[in-house]
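> predicted model and sequence follow; I will ask about them next.
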Amino acid sequence: MGYRIVVAGATGNVGREMLNILDERQFPADEVVALASRKSLGTEVSFGDTTLKTLDLDTFDFTGYDIAFFAVGSDATKKYAPIAAKAGCVVIDNSSLYRYDPDVPLVVPEVNPEAVDGYAKKNIIANPNCSTAQMVVALKPLHDRAKIKRVVVSTYQSVSGSGTAAIDELWDQTKAIYNPTDSKPPKVYPKQIAFNVIPHIDVFLDSGDTKEEWKMVAETKKIVDPSIKVTATCVRVPVFVGHSESINIEFEDFLDEDEARDILREAPGCMVIDKREDGGYVTPVECVGDFATFISRIRQDSTIDNGLNMWVVSDNLRKGAALNAVQIAETLGNRVLKKG
């Protein structure tokens, strides 16, 4: 007997990817329902060889369903997630709404699978920010060996993190470079994204950090260890899919780069591609469609006593969102629900 599954926001980038991954990983589902807002009602989406017609999120009855994947943004989640949770359906939420709620576990299954056990307080589990998810997958096995004191990270985040409209904006602006008569003013981003980089993701806070940068700090502390100090600079780059990160780590104890490489090779979710030659590293174009978090350019930082640098790349629509959500459901099933 399998699960009865709901995907809310099934017509969006992340919702469609959730359906793809549920099928690819052969998640034990007896029934999968696709939900959307009224404006997308009736839109058809694919689930393996099956075509699903979206139903209305606003009127859907979650009673009798086991797990609901939410990919609808914070406003809609705030309205509908408590309804699903009250009906007995465990919500796995991709928005930022519940990530910092002490009664809601924030889970990356390779890092803190035991945290799913706390789902019952609100019947909700939070999925972390895309940039945080791939980083902590790489940090945790190293932290277990040498204990991380401080992380300095710069991100290079693809436009798919902003949704379909951002993908279209990059495409339109790129074409307009060669045909200026087709140029349009930026709408999704405050400045041109084509052939440019923008050091601004989410809103600015009083500290001068953006909220995206703050998320990486707060979520790393909640998922891995509250004692880790994190400082981040998050940058939007003209890449369609795939986030990249340059990470500098300071440890309490010395960790040799060769040992770090060996640890990461054995770590769940990690794939080390690290050759000191032309092309001996992974770029975002190469990670698209893959489940792994790729790690390259592992090397000692000689400016501090116990430092390492590394380059981390992952498909943000997968590990940064949809894949992690499905992995949470798998972990929940194995640890708690015991079904399928």
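Thanks, I have the structure now.

> can we go C-alpha only for contacts and neighbour counts from here?
Will do.

> quick one: the helices in this structure, in order.
Along the chain, the segments classed as helices by DSSP state H run 13-24, 74-86, 130-146, 164-178, 211-223, 257-266, 284-287, 323-332.

> this is the other structure I want to compare:
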Amino acid sequence: MGEKPGYHVAVVGATGAVGERIIELLHETDMPLASVKLLASARSAGKKVSFKGETIEIEEAVPESFKGIDIALFSAGGSISKQLAPEAVKRGAVVVDNTSAYRMDENVPLVVPEVNANDLKKHQGIIANPNCSTIQMVAALKPIQDAFGMSRIIVSTYQAVSGSGATACTELENQSESYLQGTDMQADILPVKSDKKHYPIAFNALPQIDVFGENDYTFEEMKMVNETKKIMHAPELKVAATCVRLPFFRSHAESVYVEVEKEGLNAADIREILEKAPGVTVQDNPAEQDYPTPLSAEGRKEVFVGRIRKDLDESKGFHLWIVSDNLLKGAAWNTVQIAEQLAANHLLS
């Protein structure tokens, strides 16, 4: 019998929160799959995962793992991507990397398929998946930019604890229990495990995601600034971000203010554009208290937009509330979408 037709796919970081969701999405994909190889660290090697009726054993990720692989989906941390992504490319694979390792590399496309899929044609073996907060924002704002121009973005984020990993979620659970029992809360992870101080996240808000840079913006905030300009092909666009961690588990929310370039618009004009935008669902009816929340977005692939309103003082200013599941559209789903686009447009080596 001949080899099963389709693509040979590898998932690097298969046991992580994003890797597990990538595997779930590969169950559903229409992209033809000849094989799926699951890769992780040496300590996870040997574990078994069920996939489409088969049992797949997780293997240690090493350079030789990528022989015969067409698409490698990386979500195992930036240092692993730096080490192994070039090895995968060397062996003929196209890499979709879900870390920050290559996002601002001028030779690497940074892609949200609904926004800038054409950039995939420029790839040289590696495509970067943007930061979760950036993905949902540009998915909602690019259609507005295309229709009316855009000169400024000011965003404040309300980000879920799962963005810091499973141990941060466990810490939130433990701290919540301690607080309700009236005992001291132990804080060892947030806002940043490697930083000097740690604060409780339960019943709290932490205005720090990632470490601070020399300009007193955090790396997370600067990711949103720089990635947005790159994805939207707008180096002159004014962007400022304040990123805040809140005590819920999943889905990020964002309060976004934009200034468009066209005069005379109202909220209905913005709403009409977004109702036609791919991957975006408008949930915006204040009279019925209808708007998206992190809980309502959990487990959904779309980017939800509500609270669309015109600024009271700036004639070209508008406010939006943007919510999306940070582990799906913010990570795993965007990664799989890129793979599907590469296959559909014959952009694999």
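Great, that's in hand. No experiment lies behind these values; they were computed from the predicted model shown.

> okay, the helices of the first structure, which one's buried deepest?
Scoring those by mean neighbour count under mean count of other C-alpha atoms under 10 Å gives helix 323-332 as the most buried, with a mean of 24.

> post-alignment, that helix versus the second structure, mean distance?
Average distance, helix 323-332 of the first structure versus aligned residues of the second structure after superposition (mean C-alpha distance after the TM-score superposition for the first structure): 0.7 Å.

> which residue lies farthest from the center of the first structure?
Thr181 (36.8 Å; C-alpha atoms, centre = their mean).

> now the alignment partner in the first structure of Leu172 of the second structure: closest residue in space, sequence neighbours ignored.
Structural correspondence for Leu172 of the second structure with respect to the first structure (TM-score structural alignment): Leu170. The spatially closest residue to Leu170 of the first structure, leaving aside those adjacent along the chain, is Ala194, at 5.5 Å (C-alpha to C-alpha, 6 or more residues apart in numbering).

> counterpart of that neighbour in the second structure?
Using TM-score structural alignment, the equivalent of Ala194 of the first structure in the second structure is Ala202.

> and the strands in the stretch 51-200 of the second structure?
54-57, 59-60, 71-74, 94-97, 126-128, 152-159 (DSSP state E, counting those that start in this stretch).

> superposed on the first structure, what's the mean shift for the shortest one?
Average distance between strand 59-60 of the second structure and its aligned residues in the first structure, after superposition and using mean C-alpha distance after the TM-score superposition for the first structure, equals 0.6 Å.

> which residues in the first structure does that strand match up with?
Aligned using TM-score structural alignment, strand 59-60 of the second structure spans residues 55-56 in the first structure.

> and the contacts of the matching stretch?
Residues lying outside stretch 55-56 of the first structure but in contact with it, judged by C-alpha atoms under 8 Å, 6 or more residues apart in numbering, are Val33, Ala34, Leu35, Ala36, Ser37, Arg38, Leu41, Gly42.

> check contacts around the closest residue to Gln327 of the first structure other than its chain neighbours.
Closest residue to Gln327 of the first structure apart from its sequence neighbours, by C-alpha to C-alpha, 6+ apart: Pro109 at 6.4 Å. Each residue near Pro109 of the first structure by C-alpha under 8 Å, 6+ apart is listed here: Asn324, Gln327, Ile328, Thr331.

> and if we set it to 7 Å?
Residues near Pro109 of the first structure by C-alpha atoms under 7 Å, 6 or more residues apart in numbering: Gln327, Ile328, Thr331.

> need these in JSON lines (columns: distance to Asp278 of the first structure).
Listed next are the contacts of Pro109 of the first structure as JSON lines, based on distance: C-alpha to C-alpha, whole Å:
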{"residue": "Gln327", "distance to Asp278 of the first structure": "34"}
{"residue": "Ile328", "distance to Asp278 of the first structure": "37"}
{"residue": "Thr331", "distance to Asp278 of the first structure": "39"}
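
> buried subset of the contacts of stretch 55-56 of the first structure as a ChimeraX selection?
To isolate the buried ones among those in ChimeraX, judged by 16 or more other C-alpha atoms under 10 Å, type:
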select :33,34,35,36,37,41,42
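
> which two among the contacts of stretch 55-56 of the first structure are spaced furthest apart?
Using C-alpha to C-alpha, the contacts of stretch 55-56 of the first structure span at most 15.4 Å, a distance reached by Val33 and Arg38.

> and for the corresponding residue of the first structure for Gln181 of the second structure, the neighbour number?
Using TM-score structural alignment, the partner of Gln181 of the second structure in the first structure is Asn179. By the criterion of other C-alpha atoms under 10 Å, Asn179 of the first structure has 10 neighbours.

> what do you get for Asn112 of the first structure?
What Asn112 of the first structure shows, counting by other C-alpha under 10 Å, is a neighbour count of 17.

> which non-adjacent residue is nearest whichever residue in the second structure pairs up with it?
Aligning on TM-score structural alignment places Asn112 of the first structure opposite Asn116 in the second structure. Nearest in space to Asn116 of the second structure, with sequence neighbours left out and distances taken as C-alpha to C-alpha, 6+ apart, is Ile231 at 6.7 Å.

> so what corresponds to the one you found in the first structure?
Checking TM-score structural alignment: Ile231 of the second structure goes with Ile223.

> distance of that match relative to Ile295 of the first structure?
Going from Ile223 of the first structure to Ile295 of the first structure by C-alpha to C-alpha, to the nearest Å gives 20 Å.

> no further queries at this time; thank you.
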